[in-house]
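Participant: need a structure here:
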Amino acid sequence: MLHAVSFALLDSVNALLIGILVAIGIILPRGKYRRIAALVVVGDWVGVLVAAAVVMFFLLGVKDQIEAILSSPIAGWVLVVVGIAVAFGSWRSKGQPNALVNRLLEPLRTPSPITALIGFVMGVVQSLTSVPFYYGLMHLATEDIAPAAQYGGLVWYASLALSLPTICGLFIAVVRAHPKSAAGRLFAAARANSTQVALFGGYLVAIFLILMGVLSL
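Facilitator: Here you go, the predicted model:
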C-alpha cells in the first residue's frame, strides 16, 4: 500500500494543471478564479478516478502477471529508464511552460460545464500518459484485499494524485486575497523564477523514479 501512496503522490506533480491554475490565478478576477479553479480541479479529479477505474478493471484481470512483473527486475529497470527520460526531457525543455497551457486559457475564462469537461479530459489524458499512475495502480491491484476495497481505494488514490494541484490552487487563492502576505511574497518569488521551479519539479520526479527503480532491483 505504501508503494501505491508513493506513486499517487508522485503523480500529483501535474505540471499542466498547476500551470493552468497559476495562469488563471494571474489573469482572472478573484471571484472568477475561485469558481473556475474549483471546476477544473473537480473535473480533473473525476477524470483521474474514471481512468483509474478502467485501468484497475484490466489490472485485476491479470493480477498474477502483474505480481510477477512487480517482483522481477523488469519493473525496476523500467522506472530507471523512465526516470532518465524525464530528467532528459526536463533538461531539454529548460523549464519553459507547456504551450498547451496557453491554448486552454481561452475557454477557461468563464465558468461553465466546458470548464469541468476540460478538467476531466486533462485528468484522463494526464493519468493515461503517466508511468507513476500505472505503477501505483499495479501495486494497489496486487494488495491482498477484496476487489470492492481496491475499487474503493481509487477514491483516495485520485485524491492523493490531485493533492499538490489542490494545495497550489488554495495557495493561489490565499495569495489573491492577501498579496502582501508571506504567501504573496513566496508566490511572487516563484513566478520570478518559474523556469527554475519547473526544472526542479521535473528533476525531483526523475530522481524519485530512478530511486524507486533502483530499490526495486
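Participant: from here on, contacts and neighbour counts on C-alpha atoms
Facilitator: OK.
Participant: my guess is S159 meets G47, correct?
Facilitator: No: at 11.3 Å, S159 does not count as touching G47 under the criterion of C-alpha atoms under 8 Å.
Participant: higher neighbour count, the two?
Facilitator: Neighbour tally, S159 and G47, criterion other C-alpha atoms under 10 Å: the higher count belongs to G47, 25 against 20.
Participant: What is the strand or helix carrying the more buried one packed up against?
Facilitator: Here G47, judged by DSSP states H and E, is contained in helix 30-61. Secondary-structure packing of helix 30-61 (3 or more C-alpha pairs under 8 Å, 6 or more residues apart in numbering; DSSP states H and E): helix 15-27, helix 113-128, helix 131-141, helix 147-161, helix 163-177.
Participant: Make CSV out of those helices and add distance to A53.
Facilitator: Formatted as CSV, the helices and strands packed on helix 30-61 follow (distance: least, C-alpha to C-alpha, whole Å):
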stretch, distance to A53
helix 15-27, 21
helix 113-128, 11
helix 131-141, 9
helix 147-161, 7
helix 163-177, 19
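Participant: now the farthest one out in the chain, which residue is it?
Facilitator: Distance from the C-alpha centroid of the chain peaks at K180, with 29.1 Å (C-alpha atoms, centre = their mean).
Participant: Can you tell me how far V175 is from A182?
Facilitator: Using C-alpha to C-alpha, to the nearest Å, V175 is found at 9 Å from A182.
Participant: Settle it for me: which of those two has more neighbours?
Facilitator: Between V175 and A182, counted using other C-alpha under 10 Å, the more crowded position is V175 (20 against 11).
Participant: let's see this one next to it:
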Amino acid sequence: MLHAVSFALLDSLNVLLIGVIVALGVMLPRTAPYRRIATLLVFGDWLGVFLLSVVTMVVFDGLGDLVQRALESPVFGILLIATGVLSLVLTLRGGGKGDNALIGRLLGPLQTPSLKTIGVGFILGVVQSATSVPFFAGLGFLSAGDYPAVVRYVGLVVYASLALSLPAISAIFVGMVRAYPHSPFGRAFEWMRTRQELMVKLAGYIVAVVLTVMGVVSLL
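Facilitator: Below is the predicted model:
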C-alpha cells in the first residue's frame, strides 16, 4: 500500500494542470468566478484519473500473477531508472515553451464555469495519467497486494485524490493569492510566477530523482 501511495503522490506533480491553474489565476479578471472554474477543472481531472484507474485496475486484475511477477522482476526497476533518466534529460533540454503554448490554447474554454471546464479537466487527467509511469506502477502494486476487491476498488477514490493533491493545493493557493494579492502568499506567488521555467524544471528534477531512486531500491 505504501508503494501505491508513493507513486500516486509522485503522479500529483502534474505540471500541465498546475500551469493551467496558475495561468487562470493570472489571466482571469478579478471579478471572474475563479473558484468555480478551478473547482470544476480539478474535478474533471480527478474524474479522468479515477475512471482510467478503474479501467487499469480491471485489466491488471485480469492479468493475475503476471502483474506481481512484473513488479518483482529486475525489468521493473530498470524501467523506473530509464524513465527517471529520460525525465532528467527532457528537463535539462526543455524550456517549457511547448507547455506554455498548450496552456494558452486550453484557456479559451476556461473563461466561464461550464461542462467544457469539466471536459478540459477530464482530458488533462486522462492524458497525464495515461502517459505517467508512476500512475501505472502505483496501480500495479495496489492490484498485486493481498487486498479484497472492495478495498482495491474503493481505494481508487483515494488513489485518484492523492494523484490530484498537489494541483488541488495549487488551486487553493492561487485562490488565496487572488483574494489577498499583497499577502505573503501573493509575494510567494509573484516570485514563482516570474521563475516559471525554474519551477517546471524543479518538478522535472524531483520526478527524475525519485523514479531513479525507486528503481535502484527495487533492484537491491
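Participant: if we can go back for a sec, what's the residue farthest from the centre of the first structure aligned with over in the second structure?
Facilitator: Matched by TM-score structural alignment, K180 of the first structure corresponds to H182 in the second structure.
Participant: helix, strand or coil for that match?
Facilitator: With DSSP: H, G, I helix; E, B strand; the rest coil as the basis, H182 of the second structure sits in coil.
Participant: re earlier: got the buried residues for the helix holding G47 of the first structure?
Facilitator: By neighbour count on 16 or more other C-alpha atoms under 10 Å, the buried set for helix 30-61 of the first structure is 32-34, 36-53, 55-56, 59-60.
Participant: Trace P111 of the first structure over to the second structure, please.
Facilitator: Superposed on the second structure with TM-score structural alignment, P111 of the first structure falls opposite P113.
Participant: Do I have it right that its match meets P33?
Facilitator: Yes: look at P113 of the second structure against P33 with C-alpha under 8 Å: they come within range, at 7.5 Å.
Participant: Can you name the element that comes right after the helix holding G47 of the first structure?
Facilitator: helix 63-70.
Participant: mean deviation of that next one from the second structure?
Facilitator: Following the fit onto the second structure, the mean deviation recorded for helix 63-70 of the first structure is 0.8 Å by mean C-alpha distance after the TM-score superposition for the first structure.
Participant: Check which helices and strands that helix sits against.
Facilitator: Under the contact criterion of 3+ C-alpha pairs under 8 Å, 6+ apart, helix 63-70 of the first structure touches helix 131-141.
Participant: whereabouts in the second structure does the helix it packs on align?
Facilitator: So helix 131-141 of the first structure sits over residues 133-143 in the second structure, by TM-score structural alignment.
Participant: The matching stretch vs the first structure - mean distance after superposition?
Facilitator: Per aligned residue, stretch 133-143 of the second structure averages 0.3 Å (mean C-alpha distance after the TM-score superposition for the first structure).
Participant: Name the residues that touch that stretch?
Facilitator: Stretch 133-143 of the second structure is touched from outside by 1, 3-8, 10-11, 53, 56-57, 60-61, 67-68, 71, 80, 83, 129, 152, with contacts defined as C-alpha atoms under 8 Å, 6 or more residues apart in numbering.
Participant: Stretch 81-88 of the second structure now?
Facilitator: 133, 204-205, 207-216.
Participant: Could you rerun that using 10 Å?
Facilitator: 75-80, 89-94, 132-134, 201, 204-216, 218 (C-alpha atoms under 10 Å, 6 or more residues apart in numbering).
Participant: secondary structure class for T110 of the first structure?
Facilitator: Under three-state DSSP, T110 of the first structure comes out as coil.
Participant: Next up, the contacts around it.
Facilitator: By C-alpha under 10 Å, 6+ apart, the contact list for T110 of the first structure reads 28, 32-33, 35-36.
Participant: ok, back up a step: so of the helices and strands packed on helix 30-61 of the first structure, which one's packed in deepest?
Facilitator: The highest mean neighbour count among those, using mean count of other C-alpha atoms under 10 Å, belongs to helix 131-141: a mean of 23.
Participant: Name the nearest residue to L39 of the first structure, ignoring sequence neighbours.
Facilitator: Of all residues not flanking L39 of the first structure in the chain, A116 sits nearest, at 4.9 Å (C-alpha to C-alpha, 6 or more residues apart in numbering).
Participant: My error: substitute G25 of the second structure in the last question.
Facilitator: V174 (5.9 Å).
Participant: Would you check how far apart the one you found and G64 of the second structure are?
Facilitator: For V174 of the second structure relative to G64 of the second structure (C-alpha to C-alpha), the value is 43 Å.
Participant: residues near G83 of the first structure, how many?
Facilitator: Using other C-alpha under 10 Å, G83 of the first structure has 25 other residues around it.
Participant: Now it: which helix or strand?
Facilitator: Assigned by DSSP H and E, G83 of the first structure falls in helix 73-93.
Participant: chain center to that helix, what's the gap?
Facilitator: The chain centre lies 17 Å from the centre of helix 73-93 of the first structure; the measure is C-alpha atoms, centre = their mean, to the nearest Å.
Participant: what's the following helix or strand after it?
Facilitator: Following helix 73-93 of the first structure toward the C-terminus (DSSP H and E): helix 99-105.
Participant: List the buried residues of that next one.
Facilitator: Quick answer for helix 99-105 of the first structure (16+ other C-alpha under 10 Å): V101.
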